[in-house]
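[1] just coords:
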C-alpha cells in the first residue's frame, strides 16, 4: 500500500494491512501484566512510519471507569495511545523489550466529548492512526521519536494525541537511574487524603492527592497496592499516576468534581522519586477552562503543563 492509497479515504483505514499483531495483544508487549488492562487489540501497517491500532474500551474498568454523564474517561484514551506507542515500538520498529522508555511530553485533545459516549455496559471499539515523526537513531538503534495519534470512532475523528519519547538500553537505564535503579514504592505516609468524591473517584485507593496547609497545593500520594498504577515493578512514580494527580488537582481547584479533561499539555522534566515529598499545585487560568499544573520535588520542577476541563 502506498502512502497515497493509505490517505485516499478514511474508510480504507479499517481494511488496511499488513497486520503485525492480530486478535489479542500479549500484556508483556505493552509493559502490562494484567490482561484486563490491555486495551489495544491489533496492529497494522498503513504506510512507512504510519500504523493502525485497534482499541477496545471496556464498558467498565477498575480504574479507567466511565465518568460523569456516561462518558469514557479521556485518560483511558491517553492510556490507549501509550499502549499503542509501546506496541509500535516493539512490533513495528523491533526495539528490544529490555529497553526502557522515557516520556518527554504528552499532548491531547478531544474533538467532541460526545465521541467518548459509552455504549451501556458493552465495550466500544475505536481505531488509532499513529504516525511516527522526528525519528532519532543512535548508531544502528532507535533512540526515540514523536508519535502523533488520531482516534476514530465509526470513522469519525473524536480526538488526537501526541507524545515524544526516547529509549535506552537496560544497562544505560541502570546508569541513568544510579542509586534509584532498585527503588520501590512505599505506602503513603499521609493521614489526610482528599475525599474521593471531590475528585470524581469512586474508591479511596484511586485518590492521588493529600491535603496540605498551602492553598491550591497538595501532596502527591500513590498507594503501592494500586494494581493498575503499579501493575508491574516501577522505580519511580509512573506517568499515569502523575496525569491522574494533575486531573484531580484541576478538579479540586475548579470545584468541579464531575468535569473531565478534554485537552492538555504536560512536559516531563525529571523522574518523580519515592524518597521525598512531591507537591502538586493547580492554578486556574483566568477567563478559561484551563488549569495550570506544577509538580515540584526537592525544590525542582519535575513536571508541568495544563489541562482543559469540560463539564458535561
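    Arrived safely. Nothing here was measured: the structure is a model prediction, and the numbers come from that model.
[2] drop to CA atoms for contacts and neighbour counts, all remaining ones
    Fine.
[3] Show me the longest strand that occurs in this structure.
    strand 124-138 (DSSP state E).
[4] quick one: buried residues of it?
    124-132 (16 or more other C-alpha atoms under 10 Å).
[5] ok, second structure coming up, stack it against the first:
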C-alpha cells in the first residue's frame, strides 16, 4: 500500500562517512559519496565528489564532464540511504522503476579540477511492507559552490532476498546467469559513441537490423559497470547504452544533458538485446538541442526506454 509515513529515518546530528558496502561497490576508489546528514523528515544532505578525471565516467574524446557520473552519485545514494537512514538490511536489492535527470550544460564544460557536489535529497511516497521500506521516490537537487548543477527524480523498489528470488526464479542463480551469458559482440568504433577506448563501448553492430540499431554488449569483466556480481544487466549499463546510442544518432550535439527513462523488465544476459533509436522533435528553449528515443528490447519485448537530450557544450 502507498502511504504518507512519519519520518522513519535515523536522525544524525553530525556528518556520517559513507562506506563502499553502503553504496554496493567492491572497489573503494569508486565510492563517490563522502558523508551524509539527516536534515528533517525524509530529508537528507549528501556530499559527493565529482572527479575531474575518471577511468570510465568521462567523455575523454571531447574533454567534457560526464553527466552519468552525477547519476552514479544518485545511484549510490539509493542503497546508502536505504541501509543507513531507513534500516534496510544488507542483502536487499534496490531496483529502478524510472529516472529523470537534467544537468546544467555549463557545468559539464568545467574541467581540470574536482568538484565538491552537494545533494539535497527529499524522499516521498514511501511504501512500507511490514517493518521494511518497499520503495520510494527521491527528488535530488545537486549544487556546486551554491550554484545549481542538476535535478534528478527517481523511483525505485527495495527487494528482500526472498522477494528477489520470487521475482527472478532460476535467473537469480548468479553463477548460472554468468555461465549462460552471451559473449559481448565486437564493439562499434569508440569515436562513434563518444568514447576513447573500445573496452568502454557497450554497443555492438547489428548489420541485419534497421539503421541506428545495435546490440547491447554485456562485458562481465568491465571493472566499473560490473564491479560486483549481478544476475542481469545493471541499470548504469542501460543508461550508458542509451547515452552511446543517442550520441551515435546525433553526433553534432555530442554531450548528453538529460534523460527520462523507464525500467520495465530485467535485461537478461542470455538473450540478445537490441538497442534501437528514433529521432524526436527538438526540445523547446535550447539552441541546437536534440532528443533521441532509445529502446532496449529482448524477444520482442521492451525492457527499457530513454528519451535522451543532447546539446552543445
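    Looks like it came in fine. Note that this is a predicted model, so its numbers are computed, not measured.
[6] Got a TM-score for the two of them?
    Remark: TM-score between the superposed chains equals 0.89 [TM-score structural alignment, normalised by the length of the first structure]; 291 aligned residues with a C-alpha RMSD of 1.8 Å.
[7] before we move on, back to that, whereabouts in the second structure does the longest strand of the first structure align?
    Under TM-score structural alignment, strand 124-138 of the first structure corresponds to residues 115-129 of the second structure.
[8] tell me the average deviation of that stretch from the first structure after fitting.
    On superposition with the first structure, the mean distance recorded for stretch 115-129 of the second structure (mean C-alpha distance after the TM-score superposition for the first structure) is 0.5 Å.
[9] one step back: would you turn the buried residues of strand 124-138 of the first structure into JSON lines with distance to residue 117 of the first structure?
    Shown next, in JSON lines, are these (distance: C-alpha to C-alpha, whole Å):
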{"residue": "124", "distance to residue 117 of the first structure": "9"}
{"residue": "125", "distance to residue 117 of the first structure": "12"}
{"residue": "126", "distance to residue 117 of the first structure": "12"}
{"residue": "127", "distance to residue 117 of the first structure": "15"}
{"residue": "128", "distance to residue 117 of the first structure": "17"}
{"residue": "129", "distance to residue 117 of the first structure": "20"}
{"residue": "130", "distance to residue 117 of the first structure": "22"}
{"residue": "131", "distance to residue 117 of the first structure": "26"}
{"residue": "132", "distance to residue 117 of the first structure": "28"}
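[10] All the helices of the second structure, residue numbers only.
    Taking DSSP state H as the test, the helices found in the second structure are 67-84, 105-108, 161-168, 174-180, 235-249.
[11] Point out the most buried one among those helices.
    helix 235-249 (a mean of 24; mean count of other C-alpha atoms under 10 Å).
[12] Helix 67-84 and that one, what's the angle between them?
    Counting by axes from the mean of the first three to the mean of the last three C-alpha atoms, to 10 degrees, helix 235-249 of the second structure lies at 170 degrees to helix 67-84.
[13] what helices or strands is helix 235-249 of the second structure leaning on?
    Where contact means 3 or more C-alpha pairs under 8 Å, 6 or more residues apart in numbering; DSSP states H and E, helix 235-249 of the second structure is packed against helix 67-84, strand 203-205, strand 255-263, strand 274-280, strand 290-298, strand 301-311.
[14] would you list those in CSV and tack on distance to residue 159 of the second structure?
    Below are these laid out as CSV (distance: least, C-alpha to C-alpha, whole Å):
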stretch, distance to residue 159 of the second structure
helix 67-84, 11
strand 203-205, 30
strand 255-263, 15
strand 274-280, 27
strand 290-298, 23
strand 301-311, 19
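[15] For residue 15 of the second structure, find the nearest of these.
    Closest of these to residue 15 of the second structure is helix 67-84, at 12.3 Å (criterion: C-alpha to C-alpha).
[16] just how off-centre is the closest one within its chain?
    9 Å (C-alpha atoms, centre = their mean, to the nearest Å).
[17] Stretch 32-47 of the first structure now?
    14 Å.
[18] residue range for that stretch in the second structure?
    Under the criterion TM-score structural alignment, stretch 32-47 of the first structure matches residues 25-40.
[19] Would you check how far apart the residue most central in space within the second structure and residue 224 of the second structure are?
    Nearest to the geometric centre of the second structure sits residue 236, at 3.9 Å (C-alpha atoms, centre = their mean). Distance, residue 236 of the second structure to residue 224 of the second structure, using C-alpha to C-alpha, to the nearest Å: 10 Å.
[20] Find the residues that touch each one of the two.
    Shared contacts of residue 236 of the second structure and residue 224, defined by C-alpha atoms under 8 Å, 6 or more residues apart in numbering, are absent.
[21] which among the buried residues of strand 124-138 of the first structure gets closest to residue 296 of the first structure?
    Once C-alpha to C-alpha is applied, the member of the buried residues of strand 124-138 of the first structure that ends up nearest residue 296 of the first structure is residue 132, at 31.0 Å.
[22] Return the residues in contact with the closest one.
    49-50, 145-148.
[23] Turn the residues you listed into JSON lines, including distance to residue 253 of the first structure.
    As requested, these are exported to JSON lines (distance: C-alpha to C-alpha, whole Å):
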{"residue": "49", "distance to residue 253 of the first structure": "41"}
{"residue": "50", "distance to residue 253 of the first structure": "39"}
{"residue": "145", "distance to residue 253 of the first structure": "34"}
{"residue": "146", "distance to residue 253 of the first structure": "32"}
{"residue": "147", "distance to residue 253 of the first structure": "31"}
{"residue": "148", "distance to residue 253 of the first structure": "30"}
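[24] Give me the subset of those residues lying in strands.
    50, 145-148.
[25] Among those, which pair sits farthest apart?
    50 and 145 (12.7 Å).
[26] Tell me the spacing between the closest residue to residue 111 of the second structure other than its chain neighbours and residue 194 of the second structure.
    Using C-alpha to C-alpha, 6 or more residues apart in numbering and skipping the chain neighbours, the partner closest in space to residue 111 of the second structure is residue 52 (5.8 Å). According to C-alpha to C-alpha, residue 52 of the second structure and residue 194 of the second structure sit 17 Å apart.
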